[in-house]
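K.L.:
Just a sequence and a predicted model for now, questions to come.
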Amino acid sequence: MKSMLMNNKTFSKNEEDKLELLTVMISSGIYCATKRWNSKDTLKDTCLLVKEILPFMISGLKSTIEM
């Protein structure tokens, strides 16, 4: 993810643009995970959903902070 955000040919050097991209990526991950869980027609424990998504959110935030 960090290499993708650091690619100035693809993405702006503007920090706000990078933060917006990161927000979209995290939101998309949450949406996809939620849709996948709902498609199984079973109610899952919210804690398990958070455990599935949280590592990606932390990784993305860490990459952004390190820039």
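P.N.:
Alright, I've got the coordinates.
K.L.:
Only C-alpha atoms from now on, for both contacts and neighbour counts.
P.N.:
Noted.
K.L.:
what ranges do the helices span in this structure?
P.N.:
For the chain, the helices defined by DSSP state H cover 2-6, 15-39, 46-66.
K.L.:
Could I get these in a markdown table, plus columns for mean neighbour count?
P.N.:
Converted to a markdown table, those look like this (neighbours: other Cα atoms under 10 Å):
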| stretch | mean neighbour count |
| --- | --- |
| helix 2-6 | 14 |
| helix 15-39 | 14 |
| helix 46-66 | 13 |
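K.L.:
ok, second structure coming up, stack it against the first:
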Amino acid sequence: MTRPPALDRVEWHRCTNGDCVEVAVLDGKVWVRDSQDASGAVLPFTFDEWSAFLTGVRDGRFDLERLAPGA
């Protein structure tokens, strides 16, 4: 997918420590980028996909301790 030029003008939201991802909403999609590489790749997600991801995070489905081999 081509990066929309308008992404350079949207408000990006980031976590408080800055070592994470940034999120913006544009054209009915949630866009995600690396907070350390603002000019790098940007991934688009539908609202349903983003909601499912957030639900998984809240439910602990991505906890590294649980996912690590031998855990």
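P.N.:
Perfect, thanks for sending it. Keep in mind the model is a prediction, meaning the values are calculated, not measured.
K.L.:
Please state their TM-score.
P.N.:
The TM-score (TM-score structural alignment, normalised by the length of structure 1) is 0.26; 30 aligned residues with a Cα RMSD of 4.0 Å.
K.L.:
Hmm, residue 47 of structure 2 is touching residue 30, no?
P.N.:
Yes - under the criterion of Cα atoms under 8 Å, residue 47 of structure 2 makes contact with residue 30 at 6.4 Å.
K.L.:
Against which helices or strands is the strand or helix carrying residue 23 of structure 2 packed?
P.N.:
Per DSSP states H and E, residue 23 of structure 2 falls inside strand 21-26. Under the contact criterion of 3 or more Cα pairs under 8 Å, 6 or more residues apart in numbering; DSSP states H and E, strand 21-26 of structure 2 touches strand 13-14, strand 29-34.
K.L.:
Residue 51 of structure 2: which of those is closest?
P.N.:
strand 29-34 (9.9 Å; Cα to Cα).
K.L.:
now the angle between strand 21-26 and that closest one, please.
P.N.:
150 degrees (axes from the mean of the first three to the mean of the last three Cα atoms, to 10 degrees).
K.L.:
tell me which strands and helices strand 29-34 of structure 2 is in contact with?
P.N.:
Applying 3+ Cα pairs under 8 Å, 6+ apart, one finds that strand 29-34 of structure 2 contacts strand 21-26, strand 42-45, helix 47-58.
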